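Q: Attaching a predicted model along with its sequence, questions to come.
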Amino acid sequence: MISAALRRALTAPGDPVLRPLPDQVVAMLETVHAPPRLAAHLRAVHDVAAQLTDALADGFPQLPVDRSAVLFGAATHDIGKVLHPQELSGPGSSHEPAGYELLLRHGVAPSLARFARTHASWQQDGIGVDDLLVSLADKVWKGKRVTDLEGLLVDRLADATGRERWSVFLDLDDVLDRIAADADRRLAFQATHPVRDPHGVVDG
């Protein structure tokens, strides 16, 4: 049984229309009774990750990207906020290791669960392209542009393509501008879903 509020967060089309989360993630969010606001946020970031990976596949096919891993990571990156709901509306990083452990307990492979830990750690050494894309989706969904983060991806793109860095930057900047243009509408969609479900579990 899941609440009507969570069901709405998982199924309402949104404006712009947001892709549904992977079935495995939906089932997990229902099992842990995720806050509706969290489900809405994960849908927004997941949708942006899909747009981003599609655009990079078209413009930079030389870049090795595990699209399914990026989409799963975007769909679950903040799942630890189920255990730390105060971090839905305030600062905090306790959800990062908590999310990783929660995913492992639900049978998710460490290679996919890692995004719960790495989405806010993009400045660390050894962070891969897939992790950078999840981190970037988690910023640009709300129109936030982070120069250093984008610069790391530009470096990877330039290495993969052999193109000049400035040329790569201009193309990536266009992609991110297009995605960021819908940020206000995604934020509005997220804001319509409550941080805490006021009605409890009412739907079967």
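A: Nice, I can see it. Because the structure is predicted, anything quoted here is derived from the model rather than measured. Residues are numbered from 1 along each chain as shown.

Q: going forward, measure contacts and count neighbours with C-alpha atoms only.
A: Will do.

Q: And the helices in this structure?
A: In the chain, the helices defined using DSSP state H lie at 4-11, 23-31, 36-59, 67-76, 95-105, 110-113, 115-118, 129-140, 147-161, 165-180, 183-191.

Q: any chance of those in TSV, with distance to Val82 and mean neighbour count too?
A: Below are those laid out as TSV (distance: least, CA to CA, whole Å; neighbours: other CA atoms under 10 Å):
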stretch	distance to Val82	mean neighbour count
helix 4-11	13	20
helix 23-31	9	15
helix 36-59	8	23
helix 67-76	11	24
helix 95-105	8	20
helix 110-113	15	16
helix 115-118	12	25
helix 129-140	17	24
helix 147-161	27	16
helix 165-180	27	16
helix 183-191	16	18
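
Q: among these, which is nearest Ser89?
A: Of all the helices of the chain, helix 36-59 sits nearest to Ser89, with 9.5 Å by CA to CA.

Q: what distance separates that closest one from the centre of its chain?
A: 6 Å (CA atoms, centre = their mean, to the nearest Å).

Q: In terms of secondary structure, what does it contact?
A: The elements that helix 36-59 packs onto, with contact taken as 3 or more CA pairs under 8 Å, 6 or more residues apart in numbering; DSSP states H and E, are helix 4-11, helix 67-76, helix 129-140, helix 165-180, helix 183-191.

Q: Now distance to Gln86 too, for the helices of the chain, in CSV please.
A: Output for those, formatted as CSV (distance: least, CA to CA, whole Å):
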stretch, distance to Gln86
helix 4-11, 18
helix 23-31, 17
helix 36-59, 11
helix 67-76, 17
helix 95-105, 10
helix 110-113, 22
helix 115-118, 17
helix 129-140, 18
helix 147-161, 26
helix 165-180, 26
helix 183-191, 16
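
Q: for comparison:
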Amino acid sequence: MNFAELFQKQRIAGFPERLIEHHKLVSGVAVNLAIALRSLGIVTDPERAGLMGAVHDAGKSVVTEELSIPGSAHEAIGREVALRLGLPESISKICCSHSSDTTDELDTEEIVVRLADKLWKGKRDPDFEKQAVQRFSAELGKEDWEVFMNLDKIFESIAESGYERLEATRA
């Protein structure tokens, strides 16, 4: 399934347009982040990261109050919604994992989406970013500080334009 088909299925399923727009933003950031990580030698699949970003909050189509207030009730429901949209478990699982505070049980694309879900609006998450640096450093066989220097530039370049993306969602 491609991105256009997925967003069309979300419209047909009655997802609020605001949620679809959020999915588009996170998906775009996830793809760009995955491409940047790949350029550093980190094994990642930008298309998979993008599809995960495009569906990570699917449960908010059912638990609509969580469109405006924080909550986690949408997570397990979201997995079921994503599966009903025709996505495989390997993509749908992001609905349950995108708010994880640790990288321990996440695959690389789940980490990408977790980061993208903050960075798209200009927010940084130093604790989670540190875990990502440690994970990717181990994968690359490099020192944490080396990987941090590269990732920090990438994260900052994405976060810098977060205000514009956030404002666009309010227009």
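A: In hand now; what should we look at? None of the values given here were measured: they were computed from a predicted structure.

Q: do you know which of the helices of structure 1 lies nearest Leu83 of structure 1?
A: helix 95-105 (7.0 Å).

Q: and His84 of structure 1, which of the helices of structure 1 is closest to it?
A: Minimum separation from His84 of structure 1 across the helices of structure 1 (CA to CA) falls at helix 95-105, 5.9 Å.

Q: That closest one against structure 2, how far on average?
A: Here the mean offset of helix 95-105 of structure 1 against structure 2 after fitting is 0.9 Å, by mean CA distance after the TM-score superposition for structure 1.

Q: hmm, who's touching that helix?
A: Residues from elsewhere that reach helix 95-105 of structure 1 (CA atoms under 8 Å, 6 or more residues apart in numbering): 77-81, 83-84, 87, 110, 113-118.

Q: make it 6 Å
A: The contact list for helix 95-105 of structure 1 (CA atoms under 6 Å, 6 or more residues apart in numbering) reads 79-81, 84, 113, 116-117.

Q: And for Gly90 of structure 1, the neighbour number?
A: 7 (other CA atoms under 10 Å).

Q: Contacts only, for the spatially most central residue of structure 1.
A: Per CA atoms, centre = their mean, the C-alpha nearest to the average position across structure 1 is that of Ala74, at 2.9 Å. By CA under 6 Å, 6+ apart, Ala74 of structure 1 lies in contact with 45-46, 134.

Q: Equivalent analysis for Thr102 of structure 2, please.
A: No contacts exist for Thr102 of structure 2 under CA under 6 Å, 6+ apart.

Q: Under the alignment, what does Ala4 of structure 1 map to in structure 2?
A: Matched by TM-score structural alignment, Ala4 of structure 1 corresponds to no residue in structure 2.

Q: Now the contacts of helix 95-105 of structure 1 in JSON lines, please, with extra columns for distance to Ser167 of structure 1.
A: Formatted as JSON lines, those follow (distance: CA to CA, whole Å):
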{"residue": "Ile79", "distance to Ser167 of structure 1": "36"}
{"residue": "Gly80", "distance to Ser167 of structure 1": "38"}
{"residue": "Lys81", "distance to Ser167 of structure 1": "38"}
{"residue": "His84", "distance to Ser167 of structure 1": "42"}
{"residue": "Ala113", "distance to Ser167 of structure 1": "34"}
{"residue": "Ala116", "distance to Ser167 of structure 1": "32"}
{"residue": "Arg117", "distance to Ser167 of structure 1": "32"}
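
Q: From the residues you listed, pick the one nearest Asp182 of structure 1.
A: Relative to Asp182 of structure 1, the closest of those is Ile79; by CA to CA it sits at 23.6 Å.

Q: That closest one -> structure 2?
A: Residue pairing (TM-score structural alignment): Ile79 of structure 1 is matched to Ala58 of structure 2.

Q: got it, and Val168 of structure 1?
A: Applying TM-score structural alignment, one finds that Val168 of structure 1 aligns to Val147 in structure 2.

Q: contacting residues for its match?
A: Ser137.
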